[in-house]
Structures are given as C-alpha cells and as structure tokens.
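Student: got a predicted structure plus its sequence, pasted below:
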Amino acid sequence: MNNDDLNTLQKIMIEGKREFLEKGFKDASLRNIVKGAGVTTGAFYGYYPDKKALFEALVLPVVNGLREIFLLAQEEFDRLPKADKKENVYDYTSDEVKKFVAYIYDHFDEFKLLISCAEGTAFSDFVHNLVEIEVEYTLKFVESTGNDAMASGRATPELLHIISSAFFSAVFEVVKHDMSKEAADTYIDSLKQFFTAGWQRILNP
C-alpha cells in the first residue's frame, strides 16, 4: 500500500469514527463518511465492502487486545500454586482491573463505539465473551483451591454469570458517562471494594 492509499484509508477511518460516534452504527451515513473524507464512494469500496466492515476495522483490534490481556491474566493466575491463589486472589484481581481500565482509556474512542454505538453490529454483545472467560476461570479457581462455594450451594454457575455480567457492565459505565481517567479510577476503586466484599461472603463466609 503506497502513501496515497494509506492517506486515503486514514481519512476514511477518521471520518468513519466521527460519524459512528456521533450517530451510532445504525444511523451512520456512508455518504457522510465519504464526503467528510473527501473521497468517492468507489474509493471507499476499494477498502471496505460496506460500513459494517469499516466499523469492524475500527473496533476489532481493541476487542482482541482487551480479550488477550484479560485471558492472559486469567491463565497466569490459574498457573499459580494453590496457596498463592488463596492468599493473593483479591490483590491480583485488583491489579488486573487497573490494567484493564488503563487499556480502555488508551483506546477510549474505540470503546465508546463498542459500548454506545454498536447496536446493529456483531459487537453489540462483546462483553458477553469476557463474562464467559471470567466464569470459566472462577470455576477453575474454586475447584483448584478446594473451595466449597459450589458444593455448599453458596454459588452456582448462573450466579457467577450474573455477578460477572454486573461487574463488567459497571466497569464500562466509565465509558458511557465519559468519565475522566481520574474520576474513573476513584469509581473503580469503590466498585472493587463493593464486589470484593461480595466475593468474600461467597468464598469465605
């Protein structure tokens, strides 16, 4: 791809992001995107078959990046010795949440697209994938540490799914409300305290 192609592609992506952020995917106009980018519709189709493909190009890298960060953290914790898992679970989780939120703020516009503008795309429920990973590794933690939360009935797979969904939904409120990073850090600290207290009640009553 030569410099002219790269320049054209960059213009299309910049205008696409602006249009999607302003109107959401469903109401975004391809005509406005190409007009704002100063290119023809034919030129647009040389890069993307439709606006859905453009939206995907804008958000898929950060979706994959966040999933990779999250999954790596889960896998690393899962490999720890049982005693370390028991002792460090809350501190480890707190540190990983900080990394998670930092990544969101490094790519805030893209997460704004995902959280507030993705209706009508395959990404409208991207949080569900994170929830599934969280539930899978929470069950592994319970089993590997010999915790009786599941056996006693204090927890069920359904409850774990609901708690995880609630947590991720709460985290992404920082995006919905356009919080500054400073405000978000304070909010997330309070959120972690709230959910940690709940997990302690379930895992160590």
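Tutor: Looks like it came in fine. Numbers count the residues shown, from 1 in each chain.

Student: okay, CA-based contacts and neighbour counts for the rest of this
Tutor: Fine.

Student: list the buried residues in the longest helix belonging to the chain.
Tutor: Identified as the longest helix of the chain according to DSSP state H is helix 51-78. Going by neighbour count (16 or more other C-alpha atoms under 10 Å), the buried part of helix 51-78 is 51-52, 54-56, 58-59, 62-63, 66-67, 70-71, 73-74, 77-78.

Student: just how off-centre is that helix within its chain?
Tutor: Remark: helix 51-78 is offset 7 Å from the chain centroid, using C-alpha atoms, centre = their mean, to the nearest Å.

Student: with stretch 20-38 instead?
Tutor: Centre to centre, stretch against its chain (C-alpha atoms, centre = their mean), the figure for stretch 20-38 is 24 Å.

Student: residues in contact with that stretch?
Tutor: 8, 11-12, 14-16, 19, 40-41, 44, 51-52, 55, 109, 112-113, 116-121 (C-alpha atoms under 8 Å, 6 or more residues apart in numbering).

Student: mind listing what's buried in that stretch?
Tutor: For stretch 20-38, by 16+ other C-alpha under 10 Å, it's 20-21, 24-25, 28-30, 33-34, 36-37.

Student: try it against this one:
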Amino acid sequence: MQTKKEEIQQAIFKSAENEFLEKGFEKASLRQIVKKAGTSLGNFYNYYENKEALFVSIVEGAYIGMMQLVNNHNQWEGNDVLLDLTDVAVWRRELRRLILPIVPAITTPFVILIEGSQGTQFAHAKEDLLAMMEEHFMEHIEEFNPKYPNPQMAKVMAEQLIFGLVMIVKNHKDDEMRQQLIIEEILFFAIGIMGILKTS
C-alpha cells in the first residue's frame, strides 16, 4: 500500500512538473494535472493541500540550491586556485569538480522557478537571483579592476547567464549533455569575465 501511495504521489509530481513547465503556475490546471497523473482531484488532497503547495514541493529545492550557489561560491574549496590558472583544460577540470554538487539544482524545477512562479511565494525568485548575480559580478569588477569602464555589464552578464541556463535545461534532456553544457557556459562566462577585467 505504501508503495502504491508513493507511485501516485510521484505521478502527480511528474504531471505537475510538465504542466507548470508548459503553462506556469497561474495558468496550470489542477484538474489536468491529476487527470494526467491517473488519479482524482479528491485523492490529490491526500498528498497536497492545494496547487501552490504542490508547486512549492517542485521548485523549493531549486530555489535553495541556487541561493546557496550564489551566496557560497567564494567559499568553495579550490576557488582561489582557479584565479591563478591560465590553462583552459585545467580550468574546465577544476570547474567541473567545483560545480558538480550544484548541477542537480539546475534542472526543470529551476526553469519553472524562473519562468513560471508568478502568483506564488516565489514570484520574486528570478529578480532575487538576477540581483544576487549582478552583485556577484560587481564584486569581481571591484576586486580585479575597479577602473573597469563599463560596470553596467554586470547586470547584462547576470541576465545572460540565467537565460543561458534556462535554454540549456529546456533544450537538452540528456543529463550528461546538460551537465556538460552547464559547465561550458559557466566556464565561458568565468574565462570571459576574468579576461576582460585583466585587459581593460
């Protein structure tokens, strides 16, 4: 019986993930979610209080993971080593080691969080993340080149990084390829930013 309940809950979760990804929270239909999960609306309430509680269960882990990533990136073991590296192959290897623990947070729930959270307690998530990323880029500008002439690029870079991650997740379902592209994008931004700051 317990296994059956877990299967039903997982079916609801997966169905909701697809519905929220396609339509966002506000336009998502709870009736469609339970129908595609092969259960009833009445049974749904045995697992979740309401549609928003279901939404929270899907995106909360992604939100926490992304906030931790931005807040703690300077504390990663080996972070200082990256700053001294000039070999791109070594950068790629070290970067992979550093970000692998957070890659699981950059999945479908991350896209839902960024694109489909209007009407929920996470409606501010995209703006929060963009603001934190902009601040992160500004910290690097101030640390490595305070005289950099275009600090406004920090906001542009933050938006482009988040947009790129969303596109990778939406367009690539294979976990290995997705992981590789996420690492490549972060590598692209990291090397590009450091290169610009060191030469400007």
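Tutor: Cool, the structure landed. The structure displayed is predicted, hence computed values, not measured ones.

Student: circling back to that earlier point, mean shift of the longest helix of structure 1 relative to structure 2?
Tutor: Following superposition, helix 51-78 of structure 1 is found to deviate from structure 2 by 2.6 Å on average (mean C-alpha distance after the TM-score superposition for structure 1).

Student: mind listing the helices for structure 1?
Tutor: Under DSSP H, structure 1 gives helices at 3-27, 30-37, 41-45, 51-78, 82-106, 108-116, 127-144, 149-152, 157-171, 173-176, 181-203.

Student: pick the most buried one from those.
Tutor: Neighbour counts averaged per stretch over the helices of structure 1 are highest for helix 108-116, at a mean of 21; criterion: mean count of other C-alpha atoms under 10 Å.

Student: quick one: residues contacting Phe55 of structure 1.
Tutor: Contacts of Phe55 of structure 1 (C-alpha under 8 Å, 6+ apart): 16-17, 20, 25.

Student: ok, and the closest non-adjacent residue to the corresponding residue of structure 1 for Lys155 of structure 2?
Tutor: When structure 1 is aligned by TM-score structural alignment, Lys155 of structure 2 is paired with His161. Leaving aside its chain neighbours, His161 of structure 1 sits nearest to Val135 (6.0 Å; criterion: C-alpha to C-alpha, 6 or more residues apart in numbering).

Student: so the one you found sits right up against Glu158, yeah?
Tutor: No. Here Val135 of structure 1 does not reach Glu158: they are 9.2 Å apart, not a contact under C-alpha atoms under 8 Å.

Student: quick one, what contacts the residue nearest to His161 of structure 1?
Tutor: Contacts of Val135 of structure 1 by C-alpha under 8 Å, 6+ apart are 157, 160-161, 164.

Student: give the contact list for the spatially closest residue to Lys17 of structure 1 that is not a sequence neighbour.
Tutor: Among residues not flanking Lys17 of structure 1 along the chain, Leu58 sits closest, at 7.3 Å (C-alpha to C-alpha, 6+ apart). By C-alpha under 8 Å, 6+ apart, the contact set of Leu58 of structure 1 is 13, 17, 110.

Student: can you check Ala184 of structure 1 too?
Tutor: By C-alpha under 8 Å, 6+ apart, the neighbours of Ala184 of structure 1 are Val174.

Student: tell me how far it lies from Val63 of structure 1.
Tutor: Counting by C-alpha to C-alpha, to the nearest Å, the separation of Ala184 of structure 1 from Val63 of structure 1 is 20 Å.

Student: and the residue nearest to Lys17 of structure 1, how far from Trp199 of structure 1?
Tutor: Taken as C-alpha to C-alpha, the span from Leu58 of structure 1 to Trp199 of structure 1 is 36 Å.

Student: do Gly65 of structure 1 as well
Tutor: 27 Å.

Student: what's the closest non-adjacent residue to Leu165 of structure 2?
Tutor: Ile182 (6.6 Å).

Student: could I get the contacting residues of that neighbour?
Tutor: Here Ile182 of structure 2 is in contact with 103, 165, 168 (criterion: C-alpha under 8 Å, 6+ apart).

Student: residues in contact with stretch 87-106 of structure 1?
Tutor: In contact with stretch 87-106 of structure 1 (C-alpha under 8 Å, 6+ apart) are residues 66, 69-70, 73, 77, 111, 171, 181, 192, 196.

Student: output the residues you listed in a markdown table; the columns should cover distance to Asp91 of structure 1.
Tutor: Shown next, in a markdown table, are the contacts of stretch 87-106 of structure 1 (distance: C-alpha to C-alpha, whole Å):
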| residue | distance to Asp91 of structure 1 |
| --- | --- |
| Leu66 | 20 |
| Ile69 | 17 |
| Phe70 | 16 |
| Ala73 | 13 |
| Phe77 | 11 |
| Phe111 | 26 |
| Val171 | 18 |
| Lys181 | 21 |
| Lys192 | 10 |
| Thr196 | 10 |
